[in-house]
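Colleague: coords below, sequence missing:
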């Protein structure tokens, strides 16, 4: 009886509460991992179906515009893989790896630039994307150099 009482009310101690929170974080991370794998598999299926349809239905000379859509779909899958890597890295070390988050962000901005329709965007949009890339690149360099100094 004393052990049951201790287990039930142990949650109300700081240590017990933190243990419960860590368990919830792990469960949420695992659920997110499984869902992200599902998203990646569906995205691969979507890409395959799109490729087959476009390869046989696209008239001659129009494949260039389709190619940008294909690149966008490929990069979507790469972004999803990076997000999955972020989640699994968290599960392994219980720490968010800022470098992975920045790399994922760089891929997302690169995807945006690759599929950008220059006829539909304003100059300020392009400047904004340029600033985002510059800021992310500088952040990446700072984090990378910081990590390399820690390992030496």
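Modeller: The structure has been received and is ready for your questions. On a predicted model such as this, the values are computed, not experimentally measured, just so you know. Residues are numbered from 1 along each chain as shown.

Colleague: going forward, measure contacts between C-alpha atoms and count neighbours the same way
Modeller: Noted.

Colleague: may I see the buried residues of stretch 11-20?
Modeller: Of all the residues in stretch 11-20, not one is buried under the rule 16 or more other CA atoms under 10 Å.

Colleague: show the contacting residues for residue 47.
Modeller: By CA atoms under 8 Å, 6 or more residues apart in numbering, the contact set of residue 47 is 70, 73-74.

Colleague: put this beside the first:
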């Protein structure tokens, strides 16, 4: 009987709000670190892919009229690296501040949508898709402008205190 009371007491202590919160924070930190390492691997693969494309397709083929079509692929590969770096920065900011940086997430989304627009083949695009992309860019831009304004006012207010 004493064993069971002691076990129940230990379980209650282990699952108290404070202990459970510490366990969750440790778990979040661990997962964030795993994601950071995985993102570094993805960035290295994206850079390798970009360099491989540059060496095999751009520098070894006939340059007459070829660069025009390859340029969109190059831009897409560069933006893939930038998006991966932005995601790594999001994870790093989360590790440092234990909060999601909304402004950074919106900026990353803007880069991702911009990538889509830059590599877009307009001949295969329907009118509704263009309107949807335009609405997405406009919504993200307005969101970024609003969040950035709030963050600036918050930083300005904090520095005056």
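Modeller: It's in. Keep in mind it's a predicted model, so treat the numbers as computed, not measured.

Colleague: contacts only, for the residue minimising distance to the centre of the second structure.
Modeller: When CA atoms, centre = their mean is applied to the second structure, the residue found nearest the centroid is residue 87 (2.7 Å). Contacts for residue 87 of the second structure (CA under 8 Å, 6+ apart) come out as 39, 105, 108.

Colleague: mind running it again at 10 Å?
Modeller: Under the criterion of CA atoms under 10 Å, 6 or more residues apart in numbering, the neighbours of residue 87 of the second structure are 35-36, 39, 43, 81, 93, 104-105, 108-109.

Colleague: reformat these as TSV; add neighbour count.
Modeller: Written out in TSV, the entries for those read as follows (neighbours: other CA atoms under 10 Å):
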residue	neighbour count
35	16
36	19
39	18
43	20
81	19
93	15
104	18
105	16
108	20
109	20
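
Colleague: what lines up against residue 127 of the first structure once you look at the second structure?
Modeller: Counting by TM-score structural alignment, residue 127 of the first structure lines up with residue 131 in the second structure.

Colleague: for its match, helix, strand, or coil?
Modeller: Using DSSP: H, G, I helix; E, B strand; the rest coil, the secondary structure recorded for residue 131 of the second structure is helix.

Colleague: what does residue 62 of the second structure give?
Modeller: State at residue 62 of the second structure, reduced to three classes by three-state DSSP: coil.

Colleague: map the residue nearest to the centre of the second structure across to the first structure for me.
Modeller: The equivalent of residue 87 of the second structure in the first structure is residue 83 (alignment by TM-score structural alignment).

Colleague: picking that back up, which of the contacts of residue 87 of the second structure fall in helices?
Modeller: 35-36, 39, 43, 81, 93, 104-105, 108-109 (DSSP state H).

Colleague: closest to residue 148 of the second structure out of these?
Modeller: When those are compared for distance to residue 148 of the second structure, the smallest value, 9.6 Å, is given by residue 104; criterion: CA to CA.

Colleague: pretty sure the closest one is touching residue 144, no?
Modeller: Yes: using CA atoms under 10 Å, residue 104 of the second structure is in contact with residue 144, at 8.8 Å.
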